[in-house]
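Chemist: Sequence and predicted structure below; questions after.
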Amino acid sequence: MPHDTPTDPGCAFGQHDHAHCAGAVLERAAAEAERRGLRFTPVRKRVLEILLEAHRAMGAYEVLDRLAAEGFGNQPPVAYRALEFLVEAGLAHRVQRLNAFAACMHPGEAHAPVFLICRECDTVVEAEAAPLRQALDLVAGELAFTVERASFEALGLCPDCRAKAEASA
């Protein structure tokens, strides 16, 4: 059975209705921006759409190339400002390991994400990491430290790439 909801953990790694997945996230992101009174300009919306086109993180210059090809301008600040807005608004995440950005699959929801990054195909899946965050908060609390923001990233192989590696071994 295909996965077709953006909150389904198999959504990115499995077969699913990607148009529905991306459309549902974009709809929730637009609603969240409106609820918070944020300006969801055409450039910002298009950058989020670009990030939602595939379950992978994209660098700012890759986003800029797409924007330039579509007539949105070719100066780096165009992409960087839109990406900054999306991250600050909680509509996208910065994936540090890849120096890239990925659409937030849970806009408007309080969540602690972990990014599962396939080292072969660069697929990036945002999964819930509440137990990791709780453990971090516990350790930090023992040191009288308050965690304000945390990012968890794990590098490995997605099911398809793992199967290919096992088949060639």
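Modeler: Noted; the coordinates are in hand.

Chemist: For the rest of this, base every contact and every neighbour count on C-alpha atoms.
Modeler: Fine.

Chemist: just checking, residue 155 is part of a strand?
Modeler: Yes: Residue 155: assigned to a strand according to DSSP: H, G, I helix; E, B strand; the rest coil.

Chemist: show me what contacts it?
Modeler: Contacts here follow C-alpha atoms under 8 Å, 6 or more residues apart in numbering; on that basis residue 155 touches 116, 117, 118, 119.

Chemist: Also residue 65?
Modeler: Here residue 65 is in contact with residue 74 (criterion: C-alpha under 8 Å, 6+ apart).

Chemist: What strand or helix carries it?
Modeler: In the assignment (DSSP states H and E), residue 65 maps to helix 60-69.

Chemist: Could you do residue 93 as well?
Modeler: strand 92-95.

Chemist: Now do that strand: which elements does it pack against?
Modeler: On a contact count with 3 or more C-alpha pairs under 8 Å, 6 or more residues apart in numbering; DSSP states H and E, strand 92-95 meets helix 76-88, strand 100-103.

Chemist: this is the comparison structure:
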Amino acid sequence: MTEQISGFVPHDHHHCITSALDTAADQCRERGVQFTPVRKRVLEILLEAHTAMGAYDVLARLDAEGLGSKPPVAYRALSFLVEQGFAHRIEKLNAFVACSHPAATHSPAFMICRSCNTVAEADMPETFGAPAEQAGFTIEKTVIEAEGICQNCKDSE
């Protein structure tokens, strides 16, 4: 298995978190946008596990840490992280997950374990590109979310 699907395989999670935070800080500096303490903390919260989190789950953590108790605090931070490519919104779960490769321009596809809600990100296969181009259709955004069961959950059943 490759690093692209690290949510389902053992990996150096500390390095995963540190690398993503460093990349986000560098990209914010390059883009001239602010990586505020709340935005950084929200990204850290999303990076703590490869599971999708709802905005209110994130808000509860921020509130417990004294960083804000009003929904706009979490929603603004999550919106910023999605806009900057540091996080993705998982439509099926109405939740958010940290991006596995924030430095790359990519079209992600998500594998969601229906048992533990672990989310793994992979590069989307280019299956629509040629037919869309032949039809004169310009793809602006795609969201692929596959639901199934991860190996850990399968082994424990």
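Modeler: Arrived safely, thanks for sending. Keep in mind it's a predicted model, so treat the numbers as computed, not measured.

Chemist: Work out the TM-score between the chains.
Modeler: Superposed pair, TM-score by TM-score structural alignment, normalised by the length of the second structure: 0.94. Supporting alignment: 157 aligned residues with a C-alpha RMSD of 1.5 Å.

Chemist: For the contacts of residue 155 of the first structure, which ChimeraX command selects only the ones that are buried?
Modeler: Restricted to buried positions by 16 or more other C-alpha atoms under 10 Å, the ChimeraX selection for the contacts of residue 155 of the first structure reads:
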select :116,117,118
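
Chemist: Now check residue 28 of the first structure against the second structure: what is it aligned to?
Modeler: Residue 28 of the first structure maps onto residue 23 in the second structure, with residues paired by TM-score structural alignment.

Chemist: Show me what residue 109 of the first structure lines up with in the second structure.
Modeler: Residue pairing (TM-score structural alignment): residue 109 of the first structure is matched to residue 104 of the second structure.

Chemist: scratch that, residue 87 of the first structure is what I was asking about
Modeler: Alignment note: residue 87 of the first structure maps to residue 82 in the second structure; criterion TM-score structural alignment.

Chemist: residue contacts, the residue nearest to that match when sequence neighbours are not counted?
Modeler: Distances taken as C-alpha to C-alpha, 6 or more residues apart in numbering place residue 88 nearest to residue 82 of the second structure, at 5.4 Å, with adjacent residues excluded. Contacts here follow C-alpha under 8 Å, 6+ apart; on that basis residue 88 of the second structure touches 81, 82, 96, 97, 98, 99.

Chemist: Now with 6 Å, please.
Modeler: 82, 96, 97 (C-alpha atoms under 6 Å, 6 or more residues apart in numbering).

Chemist: Format those as TSV; extra columns: neighbour count and distance to residue 29 of the second structure.
Modeler: TSV is the format used below for the contacts of residue 88 of the second structure (neighbours: other C-alpha atoms under 10 Å; distance: C-alpha to C-alpha, whole Å):
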residue	neighbour count	distance to residue 29 of the second structure
82	17	17
96	23	23
97	27	22
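
Chemist: Residue 44 of the second structure: which of those residues is nearest?
Modeler: Ranking the contacts of residue 88 of the second structure by separation from residue 44 of the second structure, with C-alpha to C-alpha as the measure, puts residue 97 on top at 10.7 Å.

Chemist: For that closest one, which non-adjacent residue is spatially closest?
Modeler: The shortest distance from residue 97 of the second structure to any residue that is not its chain neighbour, by C-alpha to C-alpha, 6+ apart, is 4.7 Å, and that residue is residue 52.

Chemist: so what corresponds to the one you found in the first structure?
Modeler: In the first structure, residue 52 of the second structure lands on residue 57 (TM-score structural alignment).

Chemist: just checking, that match touches residue 103?
Modeler: No: using C-alpha atoms under 6 Å, residue 57 of the first structure is not in contact with residue 103, being 7.9 Å away.
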